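In: Okay, predicted coordinates and the sequence, questions at the end:
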Amino acid sequence: MMKTINERLADLRALMREEGIMAFIFPSTDPHNSEYVAGHWKGREWISGFNGSAGTAVVTLESAALWTDSRYFISAAEQLADTEYELMRLRMLGTPTVEDWLVQQLAGYENPVVGVDGNVNAFAEVSEMMAELTKKASFTIRTDLDPLARIWRNRPAIPESPVCIHPLEYAGEPAADKIGRIRQRLAAYCTDGLLVTALDDIAWTLNLRGSDVHCNPVFVSYLLISPRSVTLYINKVKLSQEVEDYLASEQITVEPYEAVAEGLRKYDGDKLLIDPAATNYTLATAMDAEMVVYAASPIPAMKAVKNEAEVAGFRAAMIRDGVAMVKFLAWLKPAVEAGGQTELTLDERLTALRAEQPLFRGISFDTIVGYEAHGAIVHYEATPETDVPVEPRGLVLIDSGAQYADGTTDITRTIALGDLTDEQRKVYTLVLKGHIQLDRCKFPVGACGSQIDAMAREAMWRDGYNYMHGTGHGVGSYLNVHEGPHQIRMEWRPAPIVAGMTVTDEPGIYLEGKFGVRIENTLLAVPYRTTEFGSFLGFETLTLAPIDTAPIVMEMLTPEEREWLNVYHRRVFETLSPHLTEMEREWLREATKAI
């Protein structure tokens, strides 16, 4: 019989008492600081019951709390309701930091010991926490214990899914050339090697893909680039003879996954670059400190700029994805009016239509189908327990995407299924205005996403609305749907947007208990023009699917916003219609007619 969360907490506390630990911190990550993790490392979810992708659980001998961001406030409150956990809403007034909370909770202890598993906590985060705690009180931080190894019965194994070769026609650059460019970048840091820990960075560098993490085509491994060699640390059972031969042809040595720490201790170069934000504490401290340079890995910025083959793959994938979206949208309203549809059946229908498309490899994240009030839960995912009927009225928000062998897609559409309130129409139009203004934005080379974020929010700010999530993130090339280092968001993110980068445009407004609206396309940063004031960039819209015009309050749109929508819809029709049946083509003609 499966234990309750409170029973798991009791087991944990028994172990903590045995080990002399007064608090233990559980992050959302794995040894590779991944956003989405394999089941083996979903420890925070196992100990708390909260299944969002971001959050930190902290357990003391007498209390428990969980920190998460605004995307999960509603769902976290529901999932923690019958547990000991107190929900801590990040970036909200009055919410203490983890360190401040621990100081308060452990005030009665002399020299309290706080545990963190050094294998799944990034070096930078552990170091910062150590500095904060020791500054506030006399704390001891212990990093050598994984309590889950002793109390999590039937814990999922580390995945062993097979690795496959990502064809050069889609990758656009041989692995040897990428490694050569990486080595050139390392010289700027006065280093001659790099430990690559991020799974998507490894997959991109080697032109390999896997399926160890749900929706993310990556494989559990480490990559050590040394002055004279490159070593992949991986469970060899994952490698077919074809992949072994490929790695040998690229002069890449293969060693067991668990041998990476020993490989670091035997490093034969002068200086090794370790990314403190991406490398776990245990590995980051495995070799002599004087041989380490702590700095950001150059790979994310390299990977984010797509080459010609990757851009061509995105464009091709977007056409196939757009065809699936049109087939779904043409089916949607008649099916809802006929009755019997729920959030889950809509999800299943859309996934099935995508699966019919060539080069489909799976979904790029779990589909969000939020009808009416569920649309206000930013990362809502319907389950058999939460699933509700979808009726021919109100709004349904659908955020979805797919993995194709030549590209990754991410699209949100909010659709009117029947009668709407004036409030729904107004909110929808404000979101659309923000979406259009960001898409139309022109900005100087060197600008970052934080400097253009207000373009998406200005119209809604005037009416007193806002949203707490980011406006845009990079998208991988048949890789993770979330990719950095660039972002578009209110918080300061200095990484510039560079020509060749993909980024989403997804403003939204969410009214708890009522409805939510989000409209999202994936964009490509492209050169715009050069003047006496320098070079400027703009965006090319990659996503191809109609935006529902039924909820729009037309008088709220400016002439330029109407023109943008008409031009976009004309392109959607001209590009997708040759791939549709006559009935679907006529539906699309009506859906994209000029306003």
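Out: Great, that's in hand.

In: C-alpha from now on. contacts and neighbour counts both.
Out: OK.

In: Which residue, other than its chain neighbours, is closest to F73?
Out: Nearest non-adjacent residue to F73, counting by C-alpha to C-alpha, 6 or more residues apart in numbering: R89, 6.7 Å away.

In: My guess is that neighbour contacts T68. True?
Out: Yes. R89 lies in contact with T68 (C-alpha atoms under 8 Å); the separation is 5.9 Å.

In: picking that back up, which residues touch the residue nearest to F73?
Out: W67, T68, D69, S70, F73, T95 (C-alpha atoms under 8 Å, 6 or more residues apart in numbering).

In: buried subset of those residues?
Out: W67, T68, D69, S70, F73 (16 or more other C-alpha atoms under 10 Å).

In: what about the last one, which helix or strand?
Out: In this case it means F73. Per DSSP states H and E: F73 is located in helix 73-79.

In: Serialize the contacts of R89 to JSON lines and add fields for distance to I225 and secondary structure.
Out: Shown next, in JSON lines, are the contacts of R89 (distance: C-alpha to C-alpha, whole Å; DSSP: H, G, I helix; E, B strand; the rest coil):
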{"residue": "W67", "distance to I225": "36", "secondary structure": "strand"}
{"residue": "T68", "distance to I225": "35", "secondary structure": "strand"}
{"residue": "D69", "distance to I225": "35", "secondary structure": "coil"}
{"residue": "S70", "distance to I225": "38", "secondary structure": "helix"}
{"residue": "F73", "distance to I225": "41", "secondary structure": "helix"}
{"residue": "T95", "distance to I225": "42", "secondary structure": "coil"}
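
In: Take this one as well and set it beside the first:
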Amino acid sequence: MLQELRSKFEELGISAIIVKNSDPHNSEYTPKHYHRRSFISNFTGSNGTALVTKDKAFLWTDSRYFLQAGMQLSSDWKLMKMGTDLSLTKWCAENMQKESVIGIDGVTTSIGEYNNLKESLIQNEITLKILESNPIDELWGEKRPPLELTPVFEHPLEIAGETIDSKLIRIREQMEKKQAESFLISNVSEICWTLNVRGSDVKNNPVVISYLLITQHEVFFFVNKERLKESVLEKLENSKIQILPYDPKSVLEILEQQFKLGKVWIDDSLSSFFINKLNDDPNLIKGKSPIQEMKAIKNEKEIEGMKIAHRKDAVALIKFLYWFNNKMKNSKEEKLTEYQISEKLIQFRSQQENYLSESFDAIVGAGPNGAIIHYKPEEGESKVIENEMLLIDSGGQYLEGTTDITRTIHLGTPTEYEKKCFTAVLQGHIALASAIFPSTRMDPMVLDFYARQPLWNLGIDYKHGTGHGIGCCLCVHEYPPRITSRHLSDNKIMPGMFVSNEPGFYAEGLFGIRIENIILCKTTLPTMENKLHKETYHKEYQTFETVSLVPFQRDLIDEKMLTQYEKKWINDYYQKIKKEIIPLLKEKEIIQYLEKETEFFEL
């Protein structure tokens, strides 16, 4: 495959090619139609960039995928570990000859990425060339998966909590501040949020592949009209939204007209296909989309819907755990595989009303596979589950909201080492969940330390971030909120944002531990007035409310390590689970199982 690709270099006038799984909207999760990097490298992780030169092939990815990439890449490839090895641009600068030409697909590369690459490479006299067509498509041929475009349905106002017209007013207010006559939206989740629509064009992501152009007087929705359900079309027409075909040419034609009328605002980190024609236009405004933050701060109806979704998810998970425990205890039963568990999770979730799909492919890692952070079991190839540690990271898409939860359980007798590691992860989880911090003074990077300190006390750590934002019946990873050890200038955690709380520990070759709940950021008042001053030091503080409602395995907790506060936190959490979930359970045996799993610690 690599030699076939290299044979096209001379015809294309390039010395190397950059290959990604990105789509024209620069989404995190993309249709398989665009999985070019996976096709040529066999690496299936969500994050990774390939560079193929005349005699070498490299794959850059982050720490979540080091083990997975090492297993999936053939000997023809060299794994480049982000944060450890040279970056792609530095490697090119140090190893490629001057006047080399690197090819890149302009349709699936954002303006921001293109400009950054171009600036970095030109300093070393290396040219970046946008290819008219992607040579990998020819190699892929008829085996390339088609682009599947699905029916577009409504996200009801009683769940969305805000009308299309109200959202358009808020967006136009931000446009006025930028002095922009028009604003192009490329991000599919932002489009779905703005128009209160959903679809299933991308696996596990209820999004609609489309473009949206908002001007001060008009709105153009670039989507094939036959995909719109009648109720959706009626609501869009009531808001005077014009429907045009999903076609780059259509978007370019309207955009070129808008450039003649005034300034056009584009999120250059997401917009891509028109890069050649419009990148240098003086009327182009480049900047982050204001919809990111609007979408991340959930309104009252969205918050209510997210909590409903997490209660449904808890019912599904608790029923699954009851079934799984009984299945494993019955020695006469055939042993289960990781893949069978992932399918069973779908079965239990699908019994819940308004279930749409998984929110991502479930991670079910037994024993050493649990240490592969984003491990995905495959049918016919997954491990048989023994009496060992089992990490289950899964989530669901419901009309009311999106869920993401991880529980680590042990199917035998855990060792003291396993219990110490698990308890340290749990302590970090509790520390973050119960954090109280001033609204204006806290960099989310500091919150990351809350979760890591108990692990650092044992001399252990984890290589992934601690938290990510999560959408409301949208993508399971939502920006801008993130809890990470890296300082990010655009990162904010504000009241109304949902983020994950997921510290972990991974002992390569042995086991993996991760405990994940979704938490809601909310305001809280100071607990004590300062007697010496009229006002407290900070007028407003923030804290978190945990909305995931599934107990932890008692056998994995080393009670001697827990403080009184941590025991009380767990007891309060279990009291909340009992109060909110037991009324939703009908089966007496499952209620008894849950009551046993949520027994209180003695204080």
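Out: Happy to help now that I have it. What you are looking at is a predicted structure, and each value in this text was computed from that prediction instead of being measured.

In: do you know how far the aligned partner of the residue nearest to F73 of structure 1 in structure 2 is from E508 of structure 2?
Out: Matched across to structure 2, R89 of structure 1 falls on K81, judged by TM-score structural alignment. Computed as C-alpha to C-alpha, to the nearest Å, the K81 of structure 2 to E508 of structure 2 distance reads 16 Å.

In: SS state for the equivalent of T108 of structure 2 over in structure 1?
Out: With TM-score structural alignment defining the correspondence, T108 of structure 2 maps onto V120 in structure 1. Look at V120 of structure 1: counting by DSSP: H, G, I helix; E, B strand; the rest coil, its state is coil.

In: for the stretch 1-150 of structure 2, what spans make up the strands?
Out: Assigned by DSSP state E, counting those that start in this stretch, the stretch 1-150 of structure 2 shows strands spanning 16-19, 49-53, 57-61, 78-81, 101-105, 127-131.

In: could you dump the ones you listed to JSON lines with distance to K167 of structure 2?
Out: Below are the strands of the stretch 1-150 of structure 2 laid out as JSON lines (distance: least, C-alpha to C-alpha, whole Å):
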{"stretch": "strand 16-19", "distance to K167 of structure 2": "36"}
{"stretch": "strand 49-53", "distance to K167 of structure 2": "35"}
{"stretch": "strand 57-61", "distance to K167 of structure 2": "37"}
{"stretch": "strand 78-81", "distance to K167 of structure 2": "41"}
{"stretch": "strand 101-105", "distance to K167 of structure 2": "33"}
{"stretch": "strand 127-131", "distance to K167 of structure 2": "36"}
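
In: Relative to I169 of structure 2, which of the ones you listed is closest?
Out: When the strands of the stretch 1-150 of structure 2 are compared by C-alpha to C-alpha, strand 101-105 sits nearest I169 of structure 2, at 35.4 Å.

In: I341 of structure 2 corresponds to which position in structure 1?
Out: Match for I341 of structure 2 (TM-score structural alignment): L346.

In: What number of residues are in the vicinity of that match?
Out: For L346 of structure 1, the neighbour count with other C-alpha atoms under 10 Å is 21.

In: ok, now L139 of structure 2?
Out: For L139 of structure 2, the count of nearby residues is 15 (other C-alpha under 10 Å).

In: Kindly report the same for E256 of structure 2.
Out: Using other C-alpha under 10 Å, E256 of structure 2 is surrounded by 13 other residues.

In: need the strands for the stretch 351-500 of structure 1, in chain order.
Out: Assigned by DSSP E, counting those that start in this stretch, the strands in the stretch 351-500 of structure 1 fall at 360-363, 368-371, 395-400, 402-404, 407-408, 411-416, 443-444, 472-474, 483-488.

In: can you list those in CSV and add distance to T134 of structure 1 and mean neighbour count?
Out: Formatted as CSV, those follow (distance: least, C-alpha to C-alpha, whole Å; neighbours: other C-alpha atoms under 10 Å):
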stretch, distance to T134 of structure 1, mean neighbour count
strand 360-363, 44, 20
strand 368-371, 42, 28
strand 395-400, 43, 25
strand 402-404, 45, 28
strand 407-408, 44, 27
strand 411-416, 45, 23
strand 443-444, 43, 18
strand 472-474, 35, 25
strand 483-488, 31, 23
